[in-house]
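Undergrad: Here is a sequence with its predicted model. Questions after.
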Amino acid sequence: MVTAQRLPASLTPLDAALAAVLRDLAPVQPVELPPADALRCVAAEMPALRAYPLHDVAVADGWPMRANDLVGASSYAPLPLAGLPVWVAAGAAMPDGTDCVVDANAIDTSGPLPQVLAEAIPGQGVRRAGSDIAAGRAVMPAGEPLLPRSLLLARAAGLELLRVRRPRLRIVNICNGQLTAQLVADIARLAGAEVVYAEATPDVTEIADALETAGCDLIITIGGTGVGHTDAAVNALARCGTLLAHGIALQPGRTAAVGRIDATPVVALPGGPDQAFAAWWAIALPVLDRLSGRRPRQTLALPLERKIASGVGIAEVVLLTRQQGPQKDFWTPLAIGDLSLDAIARAEGLLIVPGAAEGFAAGTVVDAYMLRE
C-alpha cells in the first residue's frame, strides 16, 4: 500500500529550504556553442575580441579622397583631378592614403577633367579601424546572459564559438499539467537552460523511474506535490534520493518540495500555474542561476503606490506594475499571494515579501525583480 503524502506540522521557511538545496552547488562546466545556439545562455570567461573593423571603411557610397588635398575646393573654385578616384561602396575598405569619402555630386565629371566642388574633413564618411569594437574588449562579462546585441559583437569579431554555461534541466510533468509544464519550459529556456521533457502518471514507481539524473544538472517535477489521493511526486523523490523539505512557507506554492538525488538538485513544483510560477521564482530560478554562474538578477527600486499587507511567517509573492507619477515612478501591486494568469502576464516586477515582515507601508522603496527586459 502506498503511503499518502502529508505536509509537516510546520512549514519550512523559504530561506532555509533554499539554503538547503543550494548547499555545495557549483556552476556547471562551460561548453562551447556557436552564436546561434548561445542566445540567452550565461557567458563564461571568453577571449578578448580583436578590433573591428580591422581597417578604415566607408560609411556611405562615394569617392575616397585625402581631405588635405581638397582644401579650398568649391563650386566657384573647382579643384581639377588627373583622374577619377576609385569608387567605394558602403562597408568597403578605404584605399591607402585616403581619409574621407565625398558624395557622388561633389565631383563634376562633365568636362574633360573631373573637378572637385567641395572640401571635406578627415574622417568624413569613414568609420575608423577599431571604432566599433576596441581591441581587448570582452563580448560580455562572465555571469551575464548573452543577448542579441552581444552576439552582434561576437559575429562582427569573427568568433565562431562562445564559452557559456548552459545547465541541462529535466522537466518531469505529472498529473497532466500541460499548461504549467509549458510555462516552466518556456521560462527555463528564457533563463538559458537546455530543457529535456518527460511525463509520468501519478504513480510512485513511474515517477521514480522518470527522475533520471544522467546528463542532467537540475530536475524539475510539476504536479503531484499536494496531499490528494493521486499525489506521489514527493514520495518518489524520497525513494530516489533525499527529501530536504516538503511544505514551504511560501504563498502561493506552499506544497513545493526540494531534495537531492545524489548531487543533482530536485525542485518539485505544484501543478497550478500560479503556484508553480511563484515557486519557480522563489526556489527553482535561484538554483538554475547558481548552476549557470549568473550574476544577481536585475532589480528596480521604486516606492510603493499603496501598502502591501502580508501575514507573518509566510513569504508572499507580489506581482507589480510600474506606474508613472508626476515626479517619480511607483510600483503598484497587481496581486498578492493569489496570482491570476492575467496578473502574471501583465506584471513588470516581482517582489517576495520575507516571512518575517508584515508587509510594507505605502511609499516604502522596495527592490523588485524585473520580469521584462
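TA: Alright, I've got the coordinates. Predicted, not measured: the structure shown is a model, and the values here were computed from it. Numbers count the residues shown, from 1 in each chain.
Undergrad: alpha carbons only for contacts and neighbour counts from here, please
TA: Fine.
Undergrad: what's the neighbour count on R297?
TA: For R297, the count of nearby residues is 10 (other C-alpha atoms under 10 Å).
Undergrad: check contacts around it.
TA: Y369 (C-alpha atoms under 8 Å, 6 or more residues apart in numbering).
Undergrad: mind listing the helices for this protein?
TA: 14-22, 35-38, 148-156, 178-190, 204-210, 233-240, 273-279, 285-292, 341-346 (DSSP state H).
Undergrad: Can you give the contact residues for stretch 267-280?
TA: 175, 177, 179-180, 183-184, 218-226, 233-234, 250-259, 283-284, 317, 338-341, 344.
Undergrad: buried stuff in that stretch?
TA: 267-280 (16 or more other C-alpha atoms under 10 Å).
Undergrad: distance of D69 from A104?
TA: 17 Å (C-alpha to C-alpha, to the nearest Å).
Undergrad: And stretch 213-229, end to end?
TA: 27 Å.
Undergrad: got it, and stretch 126-141?
TA: Span of stretch 126-141 from end to end, C-alpha to C-alpha: 30 Å.
Undergrad: Kindly report the same for stretch 133-142.
TA: 18 Å.
Undergrad: quick one: contacts of it?
TA: Here stretch 133-142 has contacts from 42-53, 146, 150-151, 153-154, 157, 294, using C-alpha under 8 Å, 6+ apart.
Undergrad: Just the buried residues out of the residues you listed, in ChimeraX syntax.
TA: Buried residues among the contacts of stretch 133-142 (16+ other C-alpha under 10 Å), as a ChimeraX selection:
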select :42,43,44,45,46,49,50,51,52,53,146,150,151,153,154,157,294
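Undergrad: before we go on, here's another structure to hold up against the first:
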Amino acid sequence: MRTVEEHRAAVAALLPPLGEEEVPLAEAHGRVLARDVAAAVALPGFDNSAMDGYAARWTEVSRTPVTLPVADDIPAGRTDVVPLAPGTVQRIMTGAPLPPGADVVVPVELTDGGTDVVEIRDAPPAGSHLRAAGEDIAEGTVALEAGSPLGATQLGLAAAVGVTVLPVRRRPQVLVLSTGSELVAPGQPLLPGQIYESNSRLLVAAVEEAGGVARRLHFVPDDVEQFLTTVRAEVASADLLITSGGVSAGAYEVVKDAFRELGTVEFVKVPMQPGGPQGAGTVDGVPVVTLPGNPVSAFVSFEVFVRPALRRAMGHASPDRLHVPARLTGPLRSPAGRRQFLRGRFDGGQVSQVGGPGSHLVAHLARANCLVVVPQDVTELSAGAEVDVVLIEGALQ
C-alpha cells in the first residue's frame, strides 16, 4: 500500500528536469520558459499620450475657457517631435510622443477640436493622460520569469520588449500503449465481449494538453512476449512510457506479468477511487507509469500522478491543477478508507456530482469540468458542505 502523496512523489522522481532549447518567438506558444528573460527595451519606450487631444502646459490651460494656437500635429509614429513653444498647444494622438515642455494632455472631448486655433473648455489636473517612459517595465529588468507558460499575453510581452528567441524546456516525448485482448479499433465490427479501444486517445490528448508530445503504440493483446517486444522496440525514443490496463490482481494482467519479469517496475495499491492499482519504474532505463484500464481510472490516475510530474519536468512554476473550494449542491456518500475523485460540474462556487463513482462511466466524465476530492476518512457529506475541487483545464465552458 502506498499513499496518494507517496505515489505522486515516486512518479515525479522518475522524470528529471528536461533539457533547454531556444526557439523563435513564433514557435514558443505553449512552451515553458527555462530562464528569466529581460526586457531589451523599456515599455513605454518614450513619454507618450494616453488620449487623442492636445499636449499643453497645465499652467496655460488651467483657467478655462482659453483659446490657444495649434502649433503642430503629432500622429502616432512621428519621430521628429519639436518642443512645445510657450503659449501654444500641439494636437496629439494616442500613443504619439509627448513634446518636451508639455505636462498635460487635454482630451479632444474637452475642446472644440480646432486644428489651427483650439478653444479649451475644461482642463484635467496636471499630469493627466500621460504615459511615462518605463512605467510598465524598465529596460534590462525581468520581463518573463523562468517557469512561465508561454501563452498569448506572455508572447505579446516578449514581442513588445524586443525579444525574438526564447529559452524553453524541451517537450517530453511520451509513448502511450493500451493493452487488452478485448480491444478493437474504433470503426471495426465488434464481436460479443469486445469493446472499442479509447484509453490511448484519451491519454494522448491528456499528454498534449499537459504540454508533451505523445505517440500511440498499437494496442496489444494479453500476451507477455508480444507486449515486451512492442515496448522494447519503441521505448528508447521516449522520455516516458504510459500503459493502461493489465495491472489489477486477476489473471491475464499482461503489464504486471511482463514488467515483473524485468524487476524494474513496482506495482502498488493506492487507497483512492477510482485508480487503486498503480505501477511505476523503468524499462530499459526509460521511466514507465502503468495505469488501470478502466477509462475513468486511467484519466484520474493521469491527472493525479502523471500530469503534475510531466509539467514539473517541463519546468512549470505551478505544475498542479488549480484547486478551489466549492459548496455541494446535494449530499454524497463515499466508502471509508479511500480518497474519492468524483466527477463534478463546477459553477459559481457550487459543484454538483456528475454520475456515479463507477470507473467505466465515460459519458459522465466527458460532461464533468472538475474532480471533487473527498478525503478517505470522510464517508458522508451533506448539501452545502465545502469540498476541494480540482478544475480540469480545457473542459470548462
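TA: Here it is on my side, so go on. As the structure is a computational prediction, the values presented were derived from the model and not from experiment.
Undergrad: Could you export the helices of structure 1 as TSV, including distance to Y197 of structure 1?
TA: Conversion of those to TSV gives the following (distance: least, C-alpha to C-alpha, whole Å):
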stretch	distance to Y197 of structure 1
helix 14-22	22
helix 35-38	19
helix 148-156	26
helix 178-190	8
helix 204-210	10
helix 233-240	16
helix 273-279	16
helix 285-292	16
helix 341-346	23
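Undergrad: Return the most buried member of these.
TA: Highest mean neighbour count among the helices of structure 1 (mean count of other C-alpha atoms under 10 Å): helix 273-279, with a mean of 25.
Undergrad: which part of structure 2 lines up with that helix?
TA: With TM-score structural alignment applied, helix 273-279 of structure 1 matches the range 295-301 in structure 2.
Undergrad: what's the mean distance for the matching stretch versus structure 1?
TA: Here the mean offset of stretch 295-301 of structure 2 against structure 1 after fitting is 1.7 Å, by mean C-alpha distance after the TM-score superposition for structure 1.
Undergrad: who touches the residue in structure 2 that A368 of structure 1 lines up against in this structure?
TA: Aligned counterpart of A368 of structure 1 in structure 2: V389 (TM-score structural alignment). Remark: with contacts taken as C-alpha under 8 Å, 6+ apart, V389 of structure 2 is in contact with 323-326, 370-373.
Undergrad: what about 6 Å?
TA: 323-325, 371-372 (C-alpha atoms under 6 Å, 6 or more residues apart in numbering).
Undergrad: list the ones among those residues that structure 1 also has?
TA: Shared with structure 1 under both residues aligned by TM-score structural alignment, their matches' C-alpha atoms under 6 Å, the contacts from the contacts of V389 of structure 2 are 323-324, 371-372.
Undergrad: Now which of these would you call buried?
TA: Buried among those (16+ other C-alpha under 10 Å): 371-372.
Undergrad: I'd guessed A313 of structure 2 sits against P17; true?
TA: Yes. Here A313 of structure 2 reaches P17: they are 4.2 Å apart, a contact under C-alpha atoms under 6 Å.
Undergrad: For P99 of structure 2, give its distance to T153 of structure 2.
TA: In terms of C-alpha to C-alpha, P99 of structure 2 sits 30 Å off from T153 of structure 2.
Undergrad: can you check V118 of structure 2 too?
TA: 39 Å.
Undergrad: what does M46 of structure 1 align to in structure 2?
TA: Checking TM-score structural alignment: M46 of structure 1 goes with D36.
Undergrad: so who does its match touch?
TA: 144-146.
Undergrad: ok, those residues in structure 1: which stay?
TA: Shared with structure 1, among those: nothing (both residues aligned by TM-score structural alignment, their matches' C-alpha under 6 Å).
Undergrad: Give me the ChimeraX select line for those, limited to the buried ones.
TA: The following ChimeraX line selects those of these that are buried, judged by 16+ other C-alpha under 10 Å:
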select :144,146
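Undergrad: So D122 of structure 2 versus G134 of structure 2, what's the distance?
TA: When D122 of structure 2 is compared with G134 of structure 2 (using C-alpha to C-alpha), they lie 29 Å apart.
Undergrad: Equivalent analysis for T64 of structure 2, please.
TA: According to C-alpha to C-alpha, T64 of structure 2 and G134 of structure 2 sit 32 Å apart.
Undergrad: Which other helices and strands does the lengthiest strand in structure 1 contact?
TA: If you go by DSSP state E, structure 1 has its longest strand at strand 315-324. Strand 315-324 of structure 1 makes packing contacts with strand 250-251, strand 329-336, strand 349-353 when contacts are defined by 3 or more C-alpha pairs under 6 Å, 6 or more residues apart in numbering; DSSP states H and E.
Undergrad: okay, the angle between the longest one and strand 315-324?
TA: Orientation check (axes from the mean of the first three to the mean of the last three C-alpha atoms, to 10 degrees): strand 329-336 of structure 1 against strand 315-324 gives 140 degrees.
Undergrad: Repeat that for the last one.
TA: Taking the same axes, to 10 degrees, strand 349-353 of structure 1 and strand 315-324 form an angle of 140 degrees between their directions.
Undergrad: Having no further points to raise, I will conclude here.
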